[in-house]
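In: can't give you the sequence, but here's the structure:
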């Protein structure tokens, strides 16, 4: 049972990540793997109890089977702990999510009804999921956002640069989680020549529980953006001065 459970975990995750195994099929295989691994643990304990009383040989096989079954159970224990820590939510955002629409192919992907939290619940569970206001121009801020998205290797699906008339900039990027769930991050930047506002949304496209991924992603990204803006303005005191007003240099 132990030698069967581990390949089930590995193969199902790989097939789910590359899109061959659909999410409903992945959930079925995951449930089957859990049963196999639990049966392996029970069988190992039954075998060791019998060996204790009979004195027969077979301890090594029983212990190896127990170890393999426990290894196969580790992902379930980990995600179980996350499910207990974070509420069952699939859509986290800093402001009205209608202003940050998702991009997904309805023909190949069936998106479940999103599960959301109230603003008060988001503030309690993910305190750093908040709209960011920076004393930095729209164009400069959008450039930092774009660089952070590129640094993370996200698959950009929509890229709309802010215009000279200060029309908002937006990026939609697709992320594949470790076990193959598809999630989408949307970053919207508004503002003018001297100030900007950044809002972000992260949503699961084919999962019923994100295990905290979306909230943690928004928190991490916006915190990194805080650091990037602070660093830019510290190292370039004139970064927020319009070009025509910047002092001339020799």
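Out: Here it is on my side, so go on. Quick caveat, the model's predicted, so the values are computed rather than measured. Numbering: from 1, shown residues only.

In: hey, let's count contacts and neighbours off CA atoms from now on
Out: Will do.

In: which of the residues in the longest helix anywhere in the chain are buried?
Out: Criterion DSSP state H: the longest helix present in the chain is helix 23-54. By neighbour count with 16 or more other CA atoms under 10 Å, helix 23-54 contains the buried residues 23, 26, 29-30, 33-34, 36-41, 43-45, 47-48.

In: And that helix, what does it pack against?
Out: helix 2-17, helix 59-85 (3 or more CA pairs under 8 Å, 6 or more residues apart in numbering; DSSP states H and E).

In: how distant is it from the center of its chain?
Out: 30 Å (CA atoms, centre = their mean, to the nearest Å).

In: got the angle between that helix and helix 59-85?
Out: Interaxial angle, helix 23-54 versus helix 59-85 (axes from the mean of the first three to the mean of the last three CA atoms, to 10 degrees): 140 degrees.

In: circling back: any chance of the helices and strands packed on helix 23-54 in CSV, plus mean neighbour count and distance to residue 119?
Out: CSV is the format used below for the helices and strands packed on helix 23-54 (neighbours: other CA atoms under 10 Å; distance: least, CA to CA, whole Å):
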stretch, mean neighbour count, distance to residue 119
helix 2-17, 18, 32
helix 59-85, 16, 18
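
In: wait, which of those is closest to residue 201?
Out: The closest of the helices and strands packed on helix 23-54 to residue 201 is helix 59-85. By CA to CA, the value is 20.5 Å.

In: That closest one vs helix 2-17, what angle?
Out: If you take the same axes, to 10 degrees, helix 59-85 sits at 40 degrees to helix 2-17.

In: want to compare, so here's the second one:
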């Protein structure tokens, strides 16, 4: 009669798999809280940290189960593999974030003009109590920014400020950034200004940008841009990417031609003239001479 062997199942392997099954739901919960929950990002980060701790703990428990599985023939090898695969779903994104954290300069506020950056005048409306201050950072930190990101610089556009204003407004709409305020250069001594707000598609973190246009003569415009994250001491390189991406898109559209915005500006001028009504015609010269003779 053939014998029936019963292999003992590793309890540690079972616990490791159970812990790993908790990591993904907790990580998904942290994502949903940050992206759609409307809570402060710090709470969602703590939730993601809890999922990371569970993932590491499940791997440690799985490693502790290996000696018994190997030497005593206990069942649990497949559970260990499942534990590792589930844990990697959380650990790999955490490693990617850690890489960005340690390889990118630790800034939360960047500008193309460190000497005279655009100021946030209305973006404070988007702040919460525990968010970063939107005040201009110290000169020493701005010097560090210039050294860390030498590619961030003002750009000169060979078009009048009125045309560039329309181009920037259209680019903001194209980027799907929420416009907070827009000031025409005719109403401000500091040129035209835009302030906008957007959220990261993946993490839901909030960012604000300020754009300033100043005339450089009558046929050119200087564009400066500033970007800041509302929460956290480190932007993981996102602010620099936002600035370079926006400016590159503007320069590309200028290179392709912006005749449509020139025509749009001409139409705006025409509408303004119509609102002012007909201009008074000068008095004919013969009538002026008659008035002078009669007097």
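Out: Good, I have the coordinates. Predicted, not measured: the structure shown is a model, and the values here were computed from it.

In: Out of the helices and strands packed on helix 23-54 of structure 1, which is closest to residue 139 of structure 1?
Out: Taking CA to CA, helix 2-17 is the member of the helices and strands packed on helix 23-54 of structure 1 nearest to residue 139 of structure 1, at 35.0 Å.

In: Give me the contact list for the closest one.
Out: With contact meaning CA atoms under 8 Å, 6 or more residues apart in numbering, helix 2-17 of structure 1 is reached by 21-23, 26, 29-30, 33-34, 36-37, 40, 65-69, 71-72, 176-181.

In: Same check on stretch 104-111 of structure 1?
Out: Against stretch 104-111 of structure 1 from outside (CA under 8 Å, 6+ apart): 205-207.

In: can you rerun that using 10 Å?
Out: Identification of contacts with stretch 104-111 of structure 1 by CA atoms under 10 Å, 6 or more residues apart in numbering yields 22-23, 157, 174, 182-184, 204-208.

In: Also stretch 119-127 of structure 1?
Out: The contact list for stretch 119-127 of structure 1 (CA under 10 Å, 6+ apart) reads 85-87, 92-95, 116-118, 128-130, 212, 214-216, 218-219.

In: could I get the helices and strands packed on helix 23-54 of structure 1 as JSON lines with distance to residue 140 of structure 1?
Out: Formatted as JSON lines, those follow (distance: least, CA to CA, whole Å):
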{"stretch": "helix 2-17", "distance to residue 140 of structure 1": "35"}
{"stretch": "helix 59-85", "distance to residue 140 of structure 1": "37"}
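
In: Compare the ones you listed and report which one is nearest to residue 138 of structure 1.
Out: helix 2-17 (35.7 Å).

In: The most centrally placed residue in structure 2 is in what secondary structure piece?
Out: Geometric centre of structure 2, nearest residue: residue 207, 4.9 Å, by CA atoms, centre = their mean. Using DSSP states H and E, residue 207 of structure 2 sits within strand 206-215.

In: how much distance is there from that strand to the middle of the chain?
Out: Counting by CA atoms, centre = their mean, strand 206-215 of structure 2 is centred 13 Å from the centre of its parent chain.

In: Name the residues of it that are buried.
Out: Neighbour-count burial for strand 206-215 of structure 2, counted by 16+ other CA under 10 Å, picks out 206-215.

In: and those residues as JSON lines, adding distance to residue 145 of structure 2?
Out: Shown next, in JSON lines, are those (distance: CA to CA, whole Å):
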{"residue": "206", "distance to residue 145 of structure 2": "21"}
{"residue": "207", "distance to residue 145 of structure 2": "18"}
{"residue": "208", "distance to residue 145 of structure 2": "18"}
{"residue": "209", "distance to residue 145 of structure 2": "17"}
{"residue": "210", "distance to residue 145 of structure 2": "17"}
{"residue": "211", "distance to residue 145 of structure 2": "18"}
{"residue": "212", "distance to residue 145 of structure 2": "19"}
{"residue": "213", "distance to residue 145 of structure 2": "21"}
{"residue": "214", "distance to residue 145 of structure 2": "22"}
{"residue": "215", "distance to residue 145 of structure 2": "25"}
